[in-house]
Each structure stands twice: as C-alpha cells, then as structure tokens.
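1. Give the three-dimensional model of this entry:
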Amino acid sequence: MRDLGVETDQTVPANTYKERSSKRKHKGAAFFFVILWIALIAGGVYGTKWYSDRIQQQVSAKLEHQTAAQIATMQQDYEGRIAKLETGFQEQMKQLESQVQTLNELLTFAKDNADTKTDNSNKLYTQLAEVKKQLNELKKSLDVLK
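-> Prediction:
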C-alpha cells in the first residue's frame, strides 16, 4: 500500500506542476498577444496622426500658394483700373479747364461788348458756374480715388 500511496503522491505533484507550467505558458502567450495588439494599435494611431498632419501641411501650403497668386492677380487688376480711372479723370479735368478758359475769354469779350448784350453775359456766367461745379466734382472724385 505504501507503493500505491507513494505513486499517488508522486503523480499528483507532477500533474500539478505540468498544469501550472502550461497555465503559465498560456498566460505568457496571452500577455504577449495583448501587448502585440496594443503595440499595433498604437503604431496605427501614430501613423494615422503623422499622415494626416503631413496631408494637412501639404493642403495648407497649396492653399497659401493659390491665395497669394489670386491676391497678386487682384492687386494688379486693381492697380490697372485705378490707373485707367485716374488717366480718364485727368483728361476730363483738362477738358473742363480748357472749357473754363474758353468761357472766361468769352465772358471777357462779352463784357467789352456788353452794351446791349447782357443776356449773353448771363448765359455765359451760368455756363461757367456749371463747368466749375463739374470741375470741383471731378477733383473730389479724383481725391477719393487717391
């Protein structure tokens, strides 16, 4: 009986040792598997963040370049329009000044011959006033443009 008892005592610790070592192996493999998945997920998150940041920088650079090009085009167009308007106003002012000078000469002539022609003198004065009014409006418009 003693042999039976000894055998059972020896077999029990051997079986429990095998069970413990196999549980440790399973726990170690499961732990390694979990760590591997966590590392893969962290790598995926990092890679996604890096890629999205890179794409965002590229899009920002393209947008900045396009915006700068559009601003330069608009500025050139604006400067061209302003120059064209300024030239037009200067031409109109020169024309009005020549008209004013012509009217002044006519008024001077009319005053010299004003014995019976006071109606012509009044007409010339009103025309002169209108021309001066237009000249002042054009000067104001030119000042606003500048």
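2. Could you use CA atoms for every contact and neighbour count after this?
-> Will do.
3. all helices in this protein, in order from the N-terminus.
-> For the chain, the helices defined by DSSP state H cover 2-112, 118-145.
4. Let me know which of the ones you listed is tucked in deepest.
-> Burial of these is given as mean neighbour count (mean count of other Cα atoms under 10 Å); helix 118-145 ranks first at a mean of 14.
5. now the other sequence, so there's something to compare against:
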Amino acid sequence: MQPSVKSQDTYPSRAATRNGSPVKWFLLFWLIVIVAGGYGAYSYSNHLKDQMVAQLTAQSQQQMAALRSDYEQKLSALSKEVTELQGQVQSFNELLTFTKDNANNKTDNSNKLYTQLNEVRKQLDVLQKEMDLLK
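-> Purely as a prediction, here's the structure:
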C-alpha cells in the first residue's frame, strides 16, 4: 500500500490544477463583462447627454429667434404709431396757430384744439414710454 501513497504525494493531482484554472478564467471573464458593461453604460449616458444638450440648444435658439422677430414687429408697429401721432400733433399745431390767428374773443374753438392737442401729446408720451420699455 505504500507505493500507492508515494505516487499520490510525488505527483500533483490533475484535478486540483484543472479545478483552479477554470474558476480563474470564469471570474476573469465576468470581470471583463462587468467592466465592459460599465464602460458601455457610461459611454451611452454621455451620448444621451450630448444629444439632449444639442436639442435644448436648438430649441432655445428657435425660441430666441421667435422672440426677436416678435420684438422687432412690435417695435416697428410702435414706431409707426409714434410717427403717425407726431404727424397729427404737427397738424394740430398748425390748425391751432391758424385758429389763434383767426379767432376772436367769443369763439371757443381754440380751447377745443388745446384739449385735443393735450390728448394727442399724452398718447404720444404713452407710446414713447412703451417704445422705451421694448428697447
């Protein structure tokens, strides 16, 4: 019985070396899979973040362009109104000077013209303030 004992002690068992090696390879394989999965998730999240940033940038640029065009339209409309009111003020001033020259003490037309002129000036001031706010 002794020879069988010697053969086991002198030669390493193949079962022990075979069992250790596949376990190491299996663990190494799963470690590689886990690391690759983590890297893939990280890369994909960065890709999604870049896409969202690009979409938000494009959307904000579109909104800014719409706001800019709306602002320019309102500003041009207000400037047209201001020029129209300035023309009305000028015509009222001319009419007022004409009526002052031709009026006598009994007529009440000059007071009406002054009242109309004051109303137009108030409207002009309001429009000027709105235009200043838009700037």
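6. so who does the residue positioned nearest the centre of structure 2 touch?
-> Most central in structure 2 under Cα atoms, centre = their mean is S60, positioned 3.1 Å from the mean C-alpha point. Taking Cα atoms under 8 Å, 6 or more residues apart in numbering, we find S60 of structure 2 in contact with no residue.
7. Trace it over to structure 1, please.
-> Taking TM-score structural alignment, the alignment pairs S60 of structure 2 with T67 from structure 1.
8. Same question for V89 of structure 2.
-> So V89 of structure 2 corresponds to L96, using TM-score structural alignment.
9. so that match makes contact with V131?
-> Yes - between L96 of structure 1 and V131 there is a contact at 6.6 Å, judged by Cα atoms under 8 Å.
10. Residues touching stretch 115-128 of structure 2, excluding its own?
-> L78, E81, V82, L85, Q86, Q88, V89, F92, N93.
11. The same query, at a cut-off of 7 Å, please.
-> Outside stretch 115-128 of structure 2, the residues that touch it by Cα atoms under 7 Å, 6 or more residues apart in numbering are L78, V82, L85, V89, F92.
12. residues touching the match of V89 of structure 2, list them.
-> V131, L135.
13. Now with 10 Å, please.
-> Neighbour list for L96 of structure 1: Q90, T102, V131, K132, Q134, L135, L138 [criterion: Cα atoms under 10 Å, 6 or more residues apart in numbering].
14. and if you look at K112 of structure 2?
-> By Cα under 10 Å, 6+ apart, the residues touching K112 of structure 2 are L96, N118.
15. And for S13 of structure 2?
-> Contacts of S13 of structure 2 by Cα under 10 Å, 6+ apart are S7.
16. give me the stretch of structure 2 that stretch 22-38 of structure 1 matches.
-> Taking TM-score structural alignment, stretch 22-38 of structure 1 hits residues 15-31 over in structure 2.
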